[in-house]
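Asks: Okay, predicted coordinates and the sequence, questions at the end:
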Amino acid sequence: IEVLEVCVTARVRFSAVPFGESEKGPRLFAELCDDVRGLAAEMGCRVTGPFFDVENRGPHEKHVIGEAVRNAFSAGEAAASVMDAELIGVDSVDVLDVDWRGNNDPERREPDFRSVECEARVKVTYAFEAL
């Protein structure tokens, strides 16, 4: 009889909100990680992570895209000033990139789930009118 080694992957997902609401949060999160590692060791398993993400990326991405468009407005106004023109509207907005960054290095000694960030790059084309 040939014995095959079978690998099983399990993912534990939970909200990190309780760990961010108090000063004891980071310590409680560390204790949870220690408990998971202890359970894995008892079962002869390997643990990777933690890996941080948000539950629903859509609303966060929408918000940062809006912020990127708002931040581009001052550059449009500056261009209008240089061209001796008036910025009269937005012609188009192209989303160039939406990037999620976080503290997902599994070797990090003190992971911080509050470090998950979303950044957007946009190209805004404005309509100008000569003064």
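Replies: Perfect, thanks for sending it. Residues are numbered from 1 along each chain as shown.

Asks: Only C-alpha atoms from now on, for both contacts and neighbour counts.
Replies: Will do.

Asks: could you pull out the strands for the protein?
Replies: Along the chain, the segments classed as strands by DSSP state E run 85-101, 117-130.

Asks: longest single helix anywhere in the chain?
Replies: As assigned by DSSP state H, the longest helix anywhere in the chain is helix 57-82.

Asks: also this one, for the comparison:
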Amino acid sequence: MEINPETLQRVVAIGDKAVIQDKMWSAAIQCSVEIYKANYDYMALDSFGGHNSNAVLSTLAACMQLEPFKFDGFSPGLNDVILYWETIKVIQAQNGFGQASGGGGDSTGGSGAGRMVAAISSCPMFP
């Protein structure tokens, strides 16, 4: 995957493969299935009953137990979680997350050998 250096990016987690790929990524995939099944309408400004890609990003982050995102600029839908929290808690539990919320950074554990980095990108409408 080629990453555009102009795109805003944040490292959201660093950890062993078991944490990043097997736990967090599995939760994200399960979360995306639930979002798809909800059949939401797309609305660029995340209003009028629809949601946008930033709302999906925020919901995926919640399922992966990551801290809410913060980007500079106008980013409608950012931190709009579009699944019920009960659904998110089930996804987290099925993927081995504990009760603590948040995560990311070096707090994901591991010794450094075989470590992986998870990064996200967002495109605000007006930087």
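Replies: In hand now; what should we look at? These figures come from a predicted structure and were not determined experimentally.

Asks: Any idea what the TM-score comes out to?
Replies: In this superposition the chains share a TM-score of 0.24, using TM-score structural alignment, normalised by the length of structure 2; 44 aligned residues with a Cα RMSD of 3.8 Å.

Asks: nearest to Val17 of structure 1, of the strands of structure 1?
Replies: strand 117-130 (15.6 Å; Cα to Cα).

Asks: buried residues in that closest one?
Replies: For strand 117-130 of structure 1, the neighbour count (16 or more other Cα atoms under 10 Å) marks Cys118, Glu119, Ala120, Arg121, Val122, Val124, Tyr126, Phe128 as buried.

Asks: can you list the strands of structure 1 in JSON lines and add distance to Leu28 of structure 1?
Replies: Listed next are those as JSON lines, based on distance: least, Cα to Cα, whole Å:
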{"stretch": "strand 85-101", "distance to Leu28 of structure 1": "24"}
{"stretch": "strand 117-130", "distance to Leu28 of structure 1": "23"}
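
Asks: Which strands or helices does the biggest helix by length in structure 2 pack on?
Replies: For structure 2, the helix with the greatest residue count under DSSP H is helix 26-38. Applying 3 or more Cα pairs under 8 Å, 6 or more residues apart in numbering; DSSP states H and E, one finds that helix 26-38 of structure 2 contacts helix 53-63, helix 85-94.

Asks: Pick the most deeply packed of those helices.
Replies: helix 53-63 (a mean of 24; mean count of other Cα atoms under 10 Å).

Asks: got the angle between it and helix 26-38?
Replies: Angle of helix 53-63 of structure 2 versus helix 26-38, following axes from the mean of the first three to the mean of the last three Cα atoms, to 10 degrees, is 130 degrees.

Asks: Helix 53-63 of structure 2 vs helix 85-94, what angle?
Replies: Counting by the same axes, to 10 degrees, helix 53-63 of structure 2 lies at 50 degrees to helix 85-94.
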